[in-house]
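Novice: my questions are about this predicted structure, shown below with the sequence.
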Amino acid sequence: MTLPILFEDGEALVIDKPAGLAVDRPRSGGESLEDHLDELKLGFQRAPVPVHRLDRDTSGCLLLARNPKALKRFSAAFEARTVEKVYLGIVAGTVAEESGTIALALSKISSAESGWRMIAARKGKPSVTHWTKLAEIGEATLVRFVPETGRTHQIRIHALAGLGLPLLGDPVYGAGAARGASRTMLHAWSIAMPRDGKPPVSAVAPVPADFRALGFDA
């Protein structure tokens, strides 16, 4: 597997992570980004380190830091919410409105039978996502999501609880694989992070083939 590099300089890499590749090593084993970090050294002594996480099913822009100082600064930028991430998601249904903002707190629950999942809950962590409808084909809609916060499964839950529609193919919060979707149809389309004294980190990941196969492009 060759991981496309969307941005590169002395302290940052942005790769186009393919759907199906876990960022962290799964408990059950199997391939993960860790298997590819040495090849992402690109002449540096240190292997790069992921600054944030994407779900295994989610494709697109993933930022990696190439040294400890950069990792500290980039992590602080995420904490300060100065990093803009834009996602494309296909929801299973039609969306009546053209745009809006979803503000629903999120909390984690777990059970022996079903494992863990996130839910919308008043006592959860504040979470905000802005969205815009981009296109509609049959009973599916392409939506642009811009999260202000970075909670686990935030867009997946906000689509379900805020729009009333799960992401197409979501096995946890939706109906699973359906209408040609073999995974949760979520793509980290772009990332932009300002830096003091340097050009911003900025990258766009091409719309993946499985989105285009359903007729959606950005």
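Specialist: Received it, and whenever you're ready, just let me know what you need. Residues are numbered from 1 along each chain as shown.
Novice: could you use CA atoms for every contact and neighbour count after this?
Specialist: OK.
Novice: any idea which helix or strand comes after the top helix by length along the chain?
Specialist: If you go by DSSP state H, the chain has its longest helix at helix 68-79. Once the chain leaves helix 68-79, the next helix or strand it forms, by DSSP states H and E, is strand 84-91.
Novice: report the buried residues of the helix or strand that comes right after that following strand.
Specialist: Next helix or strand after strand 84-91 toward the C-terminus (DSSP H and E): strand 99-103. Within strand 99-103, the residues scored as buried using 16 or more other Cα atoms under 10 Å are 101-102.
Novice: so which elements touch the following helix or strand past strand 99-103?
Specialist: Heading C-terminal from strand 99-103, the first helix or strand you meet, by DSSP H and E, is strand 106-111. If you count contacts as 3 or more Cα pairs under 8 Å, 6 or more residues apart in numbering; DSSP states H and E, strand 106-111 packs onto strand 115-120.
Novice: comparison target below:
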Amino acid sequence: MMNTKQHSNPLRGFQTSQQQQGFTLIELIIVIVILGILAVTAAPRFLNMQSDAQAATLNGIRAAMDSASKMVQGKALIQSVQGQQNGTVERVDGVNNVTTRFGYPIAAWTGSFENLLDIDVPGEFQQTVVTTRISTRQNGTNLNIPGSANNPTLVIFPAGYEAPDNSRNNSENDTCFVYYKNNIANNTQRPEIEVVGDC
């Protein structure tokens, strides 16, 4: 008697199909539409990060200006120059003194904030001094930057932006800056330091 073994089929129980399935055209279109909607809603958030970073940097500069003005005012009290309209506060190094108005740094870069802030001007940032009030521009945009010949305002803005101006239209990028103005109407009040961060 011959031993005949039957070989079992290892694929028994699995059915092979000649028909392969994939995504239908409708399913692909739905996925593409959903990805398009996500891209439209998410892209502006990612594209606006540079603007947010510049606004945050301006807020940091504002805080540094505020801290520096408080330190200079404290030093002016110690040196008894807080009541002088035009005074000088000596720094510890004795080299880079700070010009003051009623004990606070004057609204200028040279002789004042260049000796107090560690920012790249000119370079990453630009500065200008405003000697006339900038309020409503021709297109109706309100910047509201104080300034006069006897009490100017220091304006610091990122490189690539323009200095604020009354004559420009809204399309021009001059609404990204921080400004510093001494308060001479009441010499006991702190300077006005504001950020306009429409970067």
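Specialist: Cool, the structure landed. No experiment lies behind these values; they were computed from the predicted model shown.
Novice: any idea what the TM-score is?
Specialist: Remark: TM-score between the superposed chains equals 0.24 [TM-score structural alignment, normalised by the length of structure 2]; 90 aligned residues with a Cα RMSD of 6.0 Å.
Novice: rewinding a little: tell me which residues of the longest helix of structure 1 are tucked away?
Specialist: Judged by neighbour count using 16+ other Cα under 10 Å, the buried positions of helix 68-79 of structure 1 are 70-71, 74-75, 78.
Novice: for it, packing partners?
Specialist: Contact partners of helix 68-79 of structure 1 among helices and strands, from 3+ Cα pairs under 8 Å, 6+ apart: strand 59-65.
Novice: what about 10 Å?
Specialist: strand 12-17, strand 49-50, strand 59-65, strand 186-195 (3 or more Cα pairs under 10 Å, 6 or more residues apart in numbering; DSSP states H and E).
Novice: quick one, which of the ones you listed is packed in tightest?
Specialist: Ranked by average neighbour count under the criterion mean count of other Cα atoms under 10 Å, the helices and strands packed on helix 68-79 of structure 1 are headed by strand 59-65 at a mean of 27.
Novice: and the buried residues of helix 68-79 of structure 1 as JSON lines, adding distance to residue 89 of structure 1?
Specialist: Shown next, in JSON lines, are these (distance: Cα to Cα, whole Å):
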{"residue": "70", "distance to residue 89 of structure 1": "30"}
{"residue": "71", "distance to residue 89 of structure 1": "28"}
{"residue": "74", "distance to residue 89 of structure 1": "25"}
{"residue": "75", "distance to residue 89 of structure 1": "25"}
{"residue": "78", "distance to residue 89 of structure 1": "22"}
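Novice: and the two most separated of these?
Specialist: 70 and 78 (12.3 Å; Cα to Cα).
Novice: list the contacts of residue 145 of structure 1.
Specialist: Going by Cα atoms under 10 Å, 6 or more residues apart in numbering, residue 145 of structure 1 touches 85-89, 99-101, 129-133, 155, 158-159, 186-189.
Novice: rewinding a little: how about the helices and strands packed on helix 68-79 of structure 1, which one is nearest residue 110 of structure 1?
Specialist: The minimum distance between residue 110 of structure 1 and the helices and strands packed on helix 68-79 of structure 1 falls on strand 186-195, with 23.4 Å, by Cα to Cα.
Novice: so the closest one versus strand 84-91, what angle?
Specialist: 170 degrees (axes from the mean of the first three to the mean of the last three Cα atoms, to 10 degrees).
Novice: after strand 186-195 of structure 1, next one along is what?
Specialist: In N-to-C order, the element after strand 186-195 of structure 1 by DSSP H and E is strand 198-204.
Novice: my read: residue 58 of structure 2 touches residue 193, true?
Specialist: No: taking contacts as Cα atoms under 10 Å, residue 58 of structure 2 lies outside contact range of residue 193: 11.0 Å.
Novice: buried stuff in the one helix or strand residue 61 of structure 2 maps to?
Specialist: Assigned by DSSP H and E, residue 61 of structure 2 belongs to helix 49-78. Applying a neighbour-count criterion of 16+ other Cα under 10 Å, one finds 54-55, 57-59, 61-62, 65-66, 68-76 buried in helix 49-78 of structure 2.
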